[in-house]
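1. Below is the sequence, then the predicted model.
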Amino acid sequence: MFKTIVVHVDDSPLFDARLQAAAWLANAHEAHLVGCATTGMSWPAYALLTGSMAVTPIDEFESLRVLARGSLARFAERAGQLGVQSLEQRLVEDENRDALLLQARYADLVVTGQDAGDAATVRGLPQYLAMHGVRPVLVVPPAYAGAPIADTVVIGWDGSMQALRAIGGAMPILTRARDVRLALVNPDLQSGLHGEEPGADMALFLARHGVRVEVLGERTLASTGDALLGIVRASGAGLLVAGAFGHSRYREIVLGGVTRVLLDRAPVPVLVAH
């Protein structure tokens, strides 16, 4: 079970979507929900940046604290409305990525929002947390409005270490799900990772944990990311579980990749791990 969940708190108009997902999971697992807001940089860094300017750094930095406290107050009020019984407000005087990486060490799951391009969004935050963090990351799209996450779940299974870690991180959800689809896209291209019957060994592993799982093999000319999103839509899934950045960073940047497609375009929350 998830017992501690950290959600990234900011003043973005898209924050409510990720809070609804975090609250849904906190309620389902009777977990403690930690709202983490940041000043955007540490006090020493801010003092160094503004020391040569005609401002009083401490007064200016206090305004960042005030903004973060306001976001946390809204988090606490909204989380209470969503029925969360155990919650905590945490203000960290640091850059967003470093602050959330630190908080993730003491949680089971980190919840953040999909990159949306608005001024309040920290670009690349989900990818950074997945690449450098020690916990799975739940990335919530702006359109999420509180639908059940654990009714139907799609797992993108390619035999990789990243996918294994994502499955392990998602296990508290998978064991509660009504229906889990283990989706393999063009598994013949990765036969060395799947054994004689692609998906069979992982399905048996999941079944032994009490997961109600069905293997879905998809042979397609579409990209793996697009194929997985198609399976998600066709199955009416509320969650997609996938490994993050299974290829080199160079290939991901230059050619694009499954991770980028899923994190940028998935219509449902995506749980990823690296």
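-> Received the coordinates, thanks.
2. hey, let's count contacts and neighbours off CA atoms from now on
-> OK.
3. Select the longest helix from the protein.
-> For the chain, the longest helix by residue count, based on DSSP state H, is helix 57-81.
4. Which secondary structure elements does that helix sit against?
-> helix 15-29, strand 32-38, helix 43-50, strand 87-92 (3 or more CA pairs under 8 Å, 6 or more residues apart in numbering; DSSP states H and E).
5. and the second one, how far out from the chain's middle?
-> The one in question is strand 32-38. 15 Å (CA atoms, centre = their mean, to the nearest Å).
6. what packs against that strand?
-> strand 4-8, helix 15-29, helix 57-81, strand 87-92, helix 96-104.
7. Same check on the last one?
-> Using 3+ CA pairs under 8 Å, 6+ apart as the contact criterion, the elements in contact with strand 87-92 are strand 32-38, helix 57-81.
8. coming back round to it: I'd like the helices and strands packed on strand 32-38 written out as TSV, with mean neighbour count added.
-> Shown next, in TSV, are those (neighbours: other CA atoms under 10 Å):
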stretch	mean neighbour count
strand 4-8	24
helix 15-29	23
helix 57-81	16
strand 87-92	17
helix 96-104	20
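9. Can you check which of those gets nearest to Ala234?
-> Closest approach to Ala234 among these (CA to CA): helix 15-29, 21.4 Å.
10. tell me the angle of that closest one relative to strand 32-38?
-> Between the axes of helix 15-29 and strand 32-38, defined by axes from the mean of the first three to the mean of the last three CA atoms, to 10 degrees, the angle is 160 degrees.
11. Any chance you could list what contacts helix 15-29?
-> For helix 15-29, contacts defined as CA atoms under 8 Å, 6 or more residues apart in numbering pick out 1-3, 5-7, 9, 31-33, 75, 79, 82-85, 111-113, 139-146, 148-149, 269.
12. thinking again about what came up before, export the helices and strands packed on strand 32-38 to TSV and append columns for distance to Asp158.
-> Formatted as TSV, the helices and strands packed on strand 32-38 follow (distance: least, CA to CA, whole Å):
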stretch	distance to Asp158
strand 4-8	27
helix 15-29	26
helix 57-81	36
strand 87-92	36
helix 96-104	26
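13. adding another structure so you can compare the two:
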Amino acid sequence: MKSILLHVADDPCLEARVQTALDLGRSFGAHITFLQPIAYIYSIPIDVYGMSVADMMPEMRAVAGEFRQKLEERLKSEDVRWDWVTVEGPADARILSMVNTFDLLVLGACDPFAHDNHHSSLVADMAVHAHTPVLVVPSEQNGFDCSRPAIVAWDGSAEASRALRAAVPILQRAQSVHLVSVDEDEPGKPYDLPAISGAEYLSRHEIESELVEMHRNELDIAECITNAARGREAGLIVMGAYGRSRLRQNLLGGVTRDMITDPELPLFMHH
């Protein structure tokens, strides 16, 4: 894991994801690219104040420049290699145009434009459209310790398998790894890779793991996974990210949506 892309925006999760990216950069000797999209909002040519988008852009660039200068001053004292890229346009499009040449994309879990207890639309888009693992960081996170226990949410799917493989560099540093399966009581489930297959894969990378089977009872699957992580004092949850169908690929599957809504821990996700 040598190349990290970090989304920069002045939102409540920025400090958490900067600290997390810096810790990962130090742990892996990685280079961090700070990507700052200036996301203007398209509207009618003339708004109620008599200003067009073109009139507003110089002010938006100036604000972005001041923000960049402030954060760059802080980064000069960090012992991590980094660079800064400022682009204009929607954050999702600009991230997708760059992310394929990075090992990890770091995003904040919060969405400043969403209602309370609503998942981030940017995280939702990147979780199913980016071809790079996504690390979703909660606003309360004050750094990232690779040595803490890690949970792998396992259902035998291709998405879970891809997330597991991509997370190996981090899992190799975790003090313990737990493959958590939730009994969904769904006959005819299309996934047939048992948890032991994931454990065998990890063992070939010299990673020992514990197989954990959770029973839903009255809980949602997301609650089961979170409870398993909480009970083991985990510092990370690894999971596949799921869209509902190819025809409705902008909509997240229910478990993915629930997990990225106000998460307690960083989520390492891959579609």
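-> On my side now, so go ahead. If you're wondering where the values come from, they're calculated on a predicted model, not measured in any experiment.
14. for the helices and strands packed on helix 57-81 of structure 1, which one sits closest to Gly156 of structure 1?
-> Of all those, helix 15-29 comes closest under CA to CA, at 20.4 Å.
15. quick one, the closest one and strand 87-92 angle?
-> Using the same axes, to 10 degrees, helix 15-29 of structure 1 lies at 130 degrees relative to strand 87-92.
16. orientation of helix 15-29 of structure 1 relative to helix 57-81 in degrees?
-> Going by the same axes, to 10 degrees, helix 15-29 of structure 1 makes 50 degrees with helix 57-81.
17. Helix 15-29 of structure 1 vs structure 2 - mean distance after superposition?
-> Its aligned residues in structure 2 lie a mean 0.7 Å from helix 15-29 of structure 1 after superposition (mean CA distance after the TM-score superposition for structure 1).
18. next one: that helix to chain centre, how far?
-> 12 Å.
19. In ChimeraX, select just the buried ones from the contacts of helix 15-29 of structure 1.
-> Listed next is the ChimeraX selection for buried residues among the contacts of helix 15-29 of structure 1, using 16 or more other CA atoms under 10 Å:
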select :2,5,6,7,9,31,32,33,75,79,84,111,112,113,139,140,141,142,144,146,149,269
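20. and the helices and strands packed on strand 87-92 of structure 1 as a markdown table, adding distance to Leu204 of structure 1?
-> Shown next, in a markdown table, are those (distance: least, CA to CA, whole Å):
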| stretch | distance to Leu204 of structure 1 |
| --- | --- |
| strand 32-38 | 32 |
| helix 57-81 | 38 |
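21. which stretch among these comes nearest Ala107 of structure 1?
-> Among these, strand 32-38 comes nearest to Ala107 of structure 1, with 8.9 Å by CA to CA.
22. The closest one against structure 2, how far on average?
-> By mean CA distance after the TM-score superposition for structure 1, the fitted strand 32-38 of structure 1 averages 0.6 Å away from its aligned residues in structure 2.
23. Going along the chain, name the strands of the stretch 101-250 of structure 1.
-> For the stretch 101-250 of structure 1, applying DSSP state E, counting those that start in this stretch gives strands covering 109-113, 137-140, 152-156, 179-185, 213-218, 239-243.
24. As TSV, these with distance to Gly195 of structure 1 would be great.
-> TSV is the format used below for the strands of the stretch 101-250 of structure 1 (distance: least, CA to CA, whole Å):
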stretch	distance to Gly195 of structure 1
strand 109-113	31
strand 137-140	29
strand 152-156	17
strand 179-185	13
strand 213-218	14
strand 239-243	19
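25. What's the local residue count around the aligned partner of Tyr242 of structure 2 in structure 1?
-> By TM-score structural alignment, Tyr242 of structure 2 lines up with Phe245 in structure 1. Each residue near Phe245 of structure 1 was counted by other CA atoms under 10 Å, and the total is 21.
26. any idea what Arg165 of structure 1 aligns with in structure 2?
-> Alignment note (TM-score structural alignment): Arg165 of structure 1 maps to Arg162 of structure 2.
27. same thing with Gly210 of structure 1?
-> Checking TM-score structural alignment: Gly210 of structure 1 goes with Glu206.
28. how close does that match sit to Ser176 of structure 2?
-> Going from Glu206 of structure 2 to Ser176 of structure 2 by CA to CA, to the nearest Å gives 12 Å.
29. and what of Asp183 of structure 2?
-> According to CA to CA, Asp183 of structure 2 stands 22 Å off from Ser176 of structure 2.
30. Between those two, tell me which one has more neighbours.
-> Applying other CA under 10 Å to Asp183 of structure 2 and Ser176 shows that Ser176 carries more neighbours, namely 18 against 14.
31. Pretty sure that one sits against Arg148.
-> Yes - the criterion here is CA atoms under 8 Å, and Ser176 of structure 2 meets it with Arg148 at 7.3 Å.
32. Give me the common contacts of those two.
-> With CA under 8 Å, 6+ apart, Ser176 of structure 2 and Arg148 have no common neighbours.
33. how close does the residue in structure 2 sticking out farthest from the centre get to Pro58 of structure 2?
-> No residue in structure 2 sits farther from the centre than Gly50, which is 39.3 Å out by CA atoms, centre = their mean. Distance of Gly50 of structure 2 to Pro58 of structure 2, computed by CA to CA: 16 Å.
34. what does Met98 of structure 2 give?
-> Taking CA to CA, one finds Met98 of structure 2 at 25 Å from Pro58 of structure 2.
35. Please list all residues in contact with the aligned residue in structure 2 for Arg181 of structure 1.
-> Matched by TM-score structural alignment, Arg181 of structure 1 corresponds to His178 in structure 2. By CA under 8 Å, 6+ apart, the contact list for His178 of structure 2 reads Pro149, Ala150, Ile151, Val152, Ser209, Glu210, Leu211, Val212.
36. Can you get me a residue count around Thr224 of structure 1?
-> 21.
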